[in-house]
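Visitor: got a predicted structure plus its sequence, pasted below:
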Amino acid sequence: MAKTYKRHIAKSVTWRIVGTLDTITLSWVITGNPWMGLKIGFTEVITKMVLYYLHERVWFNIKAGVTQNGDSRKRHIAKTVTWRIVGTLDTMTLAWILTGNPVTGLKIGVVEVFTKMLLYYLHERVWYHSDYGLEQRSSHEIKSKDEYSST
């Protein structure tokens, strides 16, 4: 069980790198100001790390969406949606506060919904195929993983 904490921390860090680069880029493009993009992106690093870690712990404890054969695509989609709601609200709020313009916060939030949903789903699929931080996978998860890899 203790090893899953390492996994969740590692997932938090890798996702935050991807997410922050996306936020910086979107904020820069939407505001036209590279410094504002950096300011919004780096400000949210702290809030997102905490929120993402808590999101991972909640999903780890509820076990929703894991099927008999070990596949978890529906779970990853549900996690993607719930995380995107939390993440977008955080980004919109920070962008509004830092730019002083609620419309700018809304624009950044709306665009990032699409970019981050795709990036997060891909991030989840990559981690699904990683054993890092797991003591062992159950036999049906290993079988499913092997079958998925061969198709």
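Guide: Yep, that arrived.
Visitor: for the rest of this, base every contact and every neighbour count on C-alpha atoms.
Guide: Fine.
Visitor: what's the burial count for Ala10?
Guide: Ala10: 16 surrounding residues under other C-alpha atoms under 10 Å.
Visitor: ah, wrong one, I meant Lys3
Guide: Lys3 sits with 11 neighbouring residues when counted by other C-alpha under 10 Å.
Visitor: leaving out chain neighbours, which residue sits closest to it?
Guide: In this structure, Lys3 finds its nearest non-sequential neighbour in Gly133, 4.9 Å apart by C-alpha to C-alpha, 6 or more residues apart in numbering.
Visitor: which residues does that neighbour contact?
Guide: Lys3, Thr4, Tyr5, Lys6, Arg7 (C-alpha atoms under 8 Å, 6 or more residues apart in numbering).
Visitor: try it against this one:
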Amino acid sequence: MKDVSYKRHLAKTITWRIVGTTDTILLSWIITGDPMLGLKIGFVEVITKMILYFFHERIWFKINLSKNGRILESRKRHFAKTITWRGLGTLDTMIISWIITGNPFTGLKIGFAELITKMILYYIHERVWYRMDYGLKERHN
């Protein structure tokens, strides 16, 4: 497994949050029709999602998914990370959207819209970071 530093996880956290928050703001604005609600939801998420994402990265770094002594192939691992992160992230978005709008159905609409957009964006983000050496002491392929 790669020797990964906290610096790498922090950088991934920040870059993903920029992508994710932009997506949340746009989806929230489209669904509610109110750009200010989109901004409010997006800005609250910056805090909650960065914390959740950092711990998600740390947990996945410690998980050893090996089969017969071989580390799970990177695409399968990235897909599994995508699924677990999206579940956690969607739940967070739904709760925040519900609290801010006062409407649980709006929270559900925003959360379900994110299921598709965020999974695609997250998978691409994982693939880009997989190709980067930033924060790695050495690369193991």
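Guide: On my side now, so go ahead. This structure is a prediction, so every number in the text was calculated from the model and none was measured.
Visitor: one step back: just the contacts of Gly133 of structure 1 now: which is nearest Glu141 of structure 1?
Guide: Distance ranking of the contacts of Gly133 of structure 1 against Glu141 of structure 1, using C-alpha to C-alpha, places Thr4 first at 16.1 Å.
Visitor: any idea which element that closest one lies in?
Guide: Secondary structure assignment for Thr4 of structure 1, by DSSP states H and E: helix 2-31.
Visitor: which of the residues in the very next helix or strand once past that helix are buried?
Guide: Toward the C-terminus, helix 2-31 of structure 1 is succeeded by helix 34-62 as the next helix or strand (DSSP H and E). By 16 or more other C-alpha atoms under 10 Å, the buried positions in helix 34-62 of structure 1 come out as 34, 36-41, 43-45, 48-49, 51-53, 55-56.
Visitor: looking at the contacts of Gly133 of structure 1, state which has the most neighbours.
Guide: For those, neighbours tallied by other C-alpha under 10 Å; top is Arg7, 18 neighbours.
Visitor: residues in contact with that residue?
Guide: Tyr132, Gly133, Leu134.
Visitor: and it, what's its match in structure 2?
Guide: Under the alignment (TM-score structural alignment), Arg7 of structure 1 pairs with Arg8 of structure 2.
Visitor: again, but for Lys116 of structure 1
Guide: In structure 2, Lys116 of structure 1 lands on Lys118 (TM-score structural alignment).
Visitor: pick out the residue nearest the middle of structure 1.
Guide: In structure 1, the centroid-proximal residue (C-alpha atoms, centre = their mean) is Tyr120; its distance is 4.6 Å.
Visitor: what is the neighbour count of the residue lying closest to that one once chain neighbours are set aside?
Guide: Leaving aside its chain neighbours, Tyr120 of structure 1 sits nearest to Thr80 (6.2 Å; criterion: C-alpha to C-alpha, 6+ apart). Neighbour count for Thr80 of structure 1, taken as other C-alpha under 10 Å: 20.
Visitor: Thr80 of structure 1 maps to what in structure 2?
Guide: So, by TM-score structural alignment, Thr80 of structure 1 is matched to Thr82.
Visitor: dump the residue contacts of its match.
Guide: Thr82 of structure 2 sits in contact with Met119, Tyr122, Tyr123, where contact means C-alpha under 8 Å, 6+ apart.
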